[in-house]
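Asks: my questions concern the predicted model and sequence given below.
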Amino acid sequence: MDANETNIEDNIWAGILCAVFFFLIISLLAFPNGPFTRPHPAVWRIIFGCSVLYLLMLQFFMFQNYKTIMNIFYWLDPKLEHFHINMEKEYGANCSDLSFDRIYSTIDVFAWGHFLGWAFKAVLIRHAGILWAISVMWEITEITFAHLLPNFVECWWDALILDVLICNGLGIWVGLRICKALEMREYKWASIKDISTTTGKLKRVVLQFTPESFTSIRWLDPKSTAMRFAAVCQLVIFWQVTEL
């Protein structure tokens, strides 16, 4: 690749992409295998390399001021300079109106985001108590920081009933049911060539992207030590910081 003698920004961007590309190649060859083996350990080594790059980027941003960080984002994507959040829809207005139309109007793409997000979190954590603790604590976090982010302003019935009980609760229940079903699944390592039907072949391809096995996890039990309890509390706190 030849350097552009007139456009230094293109040269910097090309250099960054090249450095990222070779870092991911090194991660593919040198990083250790993780707990996931499907569809292939090499895929997860590349994903781990992307996670390391993301962590390094966050560490770099920690030493920059707000203006510098925003200028970097504007340079990466100039459209962000004129981007603004559409706040025409107010979730915390007219909370005394409990009509069906008012409640139905609050069910939008964010409701599905709550449901799907907590279903995936349940698959990751697999403990109902911790999941409910994180769910309730996150709603408290939204109330605490509502003065900073207008999207956090919600009616009490929206936060407690729609979010925590219905969307989050159903997501947690579905995720735990998925875990229970997958733990009882019987794997048949037949070659795809031996499957005669098209539906069976497609099902076999989809199963290739699922974990090789599932292990039942007990985060807390009556014999847990104080250090174990402290570690679980630390997990909950870090999860809240990541969500924020």
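Replies: Good, I have the coordinates.
Asks: when you work out contacts or count neighbours from here on, use the C-alpha atoms and nothing else.
Replies: Noted.
Asks: pull the longest helix from this structure.
Replies: helix 8-30 (DSSP state H).
Asks: and that one, which residues are buried?
Replies: The neighbour-count check on helix 8-30 (16 or more other C-alpha atoms under 10 Å) flags Asn11, Ala14, Phe23, Leu24, Ser27, Leu28 as buried.
Asks: Ile46 is in contact with the fourth one, correct?
Replies: Yes: the criterion here is C-alpha atoms under 8 Å, and Leu24 meets it with Ile46 at 5.8 Å.
Asks: quick check: the farthest pair among the buried residues of helix 8-30?
Replies: Using C-alpha to C-alpha, these span at most 25.7 Å, a distance reached by Asn11 and Leu28.
Asks: hmm, back to that, tabulate the buried residues of helix 8-30 (JSON lines), appending distance to Tyr66.
Replies: Converted to JSON lines, the buried residues of helix 8-30 look like this (distance: C-alpha to C-alpha, whole Å):
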{"residue": "Asn11", "distance to Tyr66": "25"}
{"residue": "Ala14", "distance to Tyr66": "25"}
{"residue": "Phe23", "distance to Tyr66": "28"}
{"residue": "Leu24", "distance to Tyr66": "29"}
{"residue": "Ser27", "distance to Tyr66": "31"}
{"residue": "Leu28", "distance to Tyr66": "34"}
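Asks: also this one, for the comparison:
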Amino acid sequence: MGTAMTKPETKKSGVGGKSSSAPAVKQDDNGSLEVGCPDPSPCCKAKVMRQTSKESLLHRRHAECEVYDDGTNTFFWRAHTLTVLFILTCALVYITLLEETPRDTAYNTKRGIVASILVFLCFGVTQAKDGPFTRPHPAYWRFWLCVSVVYELFLIFILFQTVHDGRQFMKYIDPKLGVPLPERDYGGNCLIYDPGNTSDPFHNVWDKMDGFVPAHFLGWYIKTLMIRDWWMCMIISVMFEFLEYSLEHQLPNFSECWWDHWIMDVLLCNSFGIYCGMKTLGWLSMKPYQWQGLWNIPTYKDKIKRIAFQFTPYSWVKFEWRPASSLRRWLAVLGIIFMFLLAELNTFYLKFVLWMPPEHYLVLLRLVYFVNVGGVAMREIYDFMDDPKFHKKLGQQAWLVSAITVTEFLIVVKYDPKTIMLPIPFFVMQCWFLGIFLIFIWTLWRFFIRDITLRYKETRRRRQEVRADLDRPVGDGSTAAPSGRSKLNGSSETLRQRKS
């Protein structure tokens, strides 16, 4: 598996070629490529559209940085499909011929399921389709793609069980599970300075300083690297705090003090994580991406530096979401924000309905999973939005992450519908209806009323220009009389040329 990319070069076909049917390519003032076609045939127009799509994609992909890769095909980058197949076969032969099968049915069932998952992961790591990321290794991202498939299948299995059987099935993973657990309430006494406690008047602040404080910072640092936009991150951060306010009657875990919501979470942890993430994004966008084979580097210091840079992106693409540019992008950005908030809520609701404590390793593994697949999914969504002619379908990791998020929510709805259907307070409903109504009104004005108004003004301006041209005096001082054909259609000589 060699290094996948080399230093990009623009195609020379069609630029200064001698063939009259080849589309001509020229460069405008902005540096973008403009393709012209002297032959107005449908075939030539199709070639122009394909050429324009490829050149625009190439220009967008390498607008931030030029990538240099010496193309060194080392042992690390080769595809070891036969090696993996040989090792897997030897392991199965050993289990079949040399190992005695235990008489424990439950143990054999667990081991058989784990072995099936491992065989599927071996197949996916060596044979699955590559995603948009290549560092630190394409096999790493193929591994997480297969984990997504396994996790979605597990969720589907849980979804098809009864509530009792699904919760008791968790005992097969950890015998400590399957027991209802109390939720911790972060509300209660919200005094920052409690004069009644003379020994420690700031005990309320120290009680809130648990493991979730660094988790908030680290989580929003990673989310910023995924989304790559300051405004979207801040909107999602503030919206989630509003969701906690709105749903604290359902989960006691959402009940927090006002200063815990806005000072500790939004202003300190989330904002500082977003700030550090944006600084990292700025460094990645300015970093020169020069990839050289490890054995071609002379000094050990540079070798260690090259190994460390292996865990940085291969190249860098800046995300420009531009939600107000079109209705399609606006709806896509709203959908991304909605799915992010739904995935955040699933974290709290899943452990509530499946009786998992917050510090359990399964909760941590789920967060680690989303950290590894979220960046790939966001890149695939952005490519699908930014260049739909080239990316004609949604990426595989983005599709799986969306399906997993929806399946998790359906499990929550099935396992505890009473909690989900608890009535929301009236004043909270009023606030949400007002926000949704304002978004709807702005969408209607921006993409429908405003566009119709601009088209009407442009049409009226053109009509006024036509009248001014008709009323303009000719050589003898008389005005030009209309000849039955509008000036918009051109002169009679132009019409004859069009007909010919």
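Replies: Alright, I've got the coordinates. No experiment lies behind these values; they were computed from the predicted model shown.
Asks: sorry, back to before: could you tell me where the next helix or strand after the longest helix of the first structure falls in the second structure?
Replies: Next in sequence after helix 8-30 of the first structure, counting helices and strands by DSSP states H and E, comes helix 41-61. Counting by TM-score structural alignment, helix 41-61 of the first structure lines up with residues 138-158 of the second structure.
Asks: roughly how far apart are the residue nearest in space to the middle of the first structure and Gly169 of the first structure?
Replies: What sits nearest the mean C-alpha location of the first structure, by C-alpha atoms, centre = their mean, is Gly117, with 7.1 Å. For Gly117 of the first structure, the distance to Gly169 of the first structure (C-alpha to C-alpha, to the nearest Å) stands at 11 Å.
Asks: repeat for Tyr91 of the first structure
Replies: From Tyr91 of the first structure across to Gly169 of the first structure, the span is 20 Å (C-alpha to C-alpha).
Asks: map Ile8 of the first structure across to the second structure for me.
Replies: So Ile8 of the first structure corresponds to Thr105, using TM-score structural alignment.
Asks: what about Glu90 of the first structure, which SS state?
Replies: Assigned with DSSP: H, G, I helix; E, B strand; the rest coil, Glu90 of the first structure falls in the coil class.
Asks: what residues are up against it?
Replies: By C-alpha atoms under 8 Å, 6 or more residues apart in numbering, the contact list for Glu90 of the first structure is empty.
Asks: one more: the one 4 residues further on?
Replies: Asn94 of the first structure sits next to no residue when contact means C-alpha under 8 Å, 6+ apart.
Asks: what does it correspond to in the second structure?
Replies: Structural alignment (TM-score structural alignment) places Asn94 of the first structure against Asn189 in the second structure.
Asks: how about its match, secondary structure?
Replies: Taking three-state DSSP, the label given to Asn189 of the second structure is coil.
Asks: what about Leu454 of the second structure, helix or strand, and which?
Replies: helix 450-471.
Asks: which part of the first structure matches that helix?
Replies: Alignment of helix 450-471 of the second structure against the first structure: no match, by TM-score structural alignment.
Asks: following that helix, which helix or strand comes up?
Replies: Using DSSP H and E, the helix or strand that follows helix 450-471 of the second structure in sequence is helix 492-499.
Asks: the first structure: helices as residue ranges?
Replies: 8-30, 41-61, 66-76, 100-105, 109-125, 128-144, 156-157, 169-183, 198-207, 226-243.
Asks: as TSV, the ones you listed with distance to Asn86 of the first structure would be great.
Replies: Formatted as TSV, those follow (distance: least, C-alpha to C-alpha, whole Å):
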stretch	distance to Asn86 of the first structure
helix 8-30	31
helix 41-61	27
helix 66-76	19
helix 100-105	16
helix 109-125	14
helix 128-144	19
helix 156-157	22
helix 169-183	27
helix 198-207	37
helix 226-243	21
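Asks: quick one: closest of those to Met1 of the first structure.
Replies: Nearest to Met1 of the first structure among those is helix 8-30 (8.8 Å), distances taken as C-alpha to C-alpha.
Asks: quick one, the closest one and helix 66-76 angle?
Replies: Relative orientation of helix 8-30 of the first structure and helix 66-76, computed by axes from the mean of the first three to the mean of the last three C-alpha atoms, to 10 degrees: 90 degrees.
Asks: helix 8-30 of the first structure: average distance to aligned residues in the second structure?
Replies: The superposed helix 8-30 of the first structure is, by mean C-alpha distance after the TM-score superposition for the first structure, a mean 1.4 Å from where its aligned residues fall in the second structure.
Asks: alright, I will stop here.
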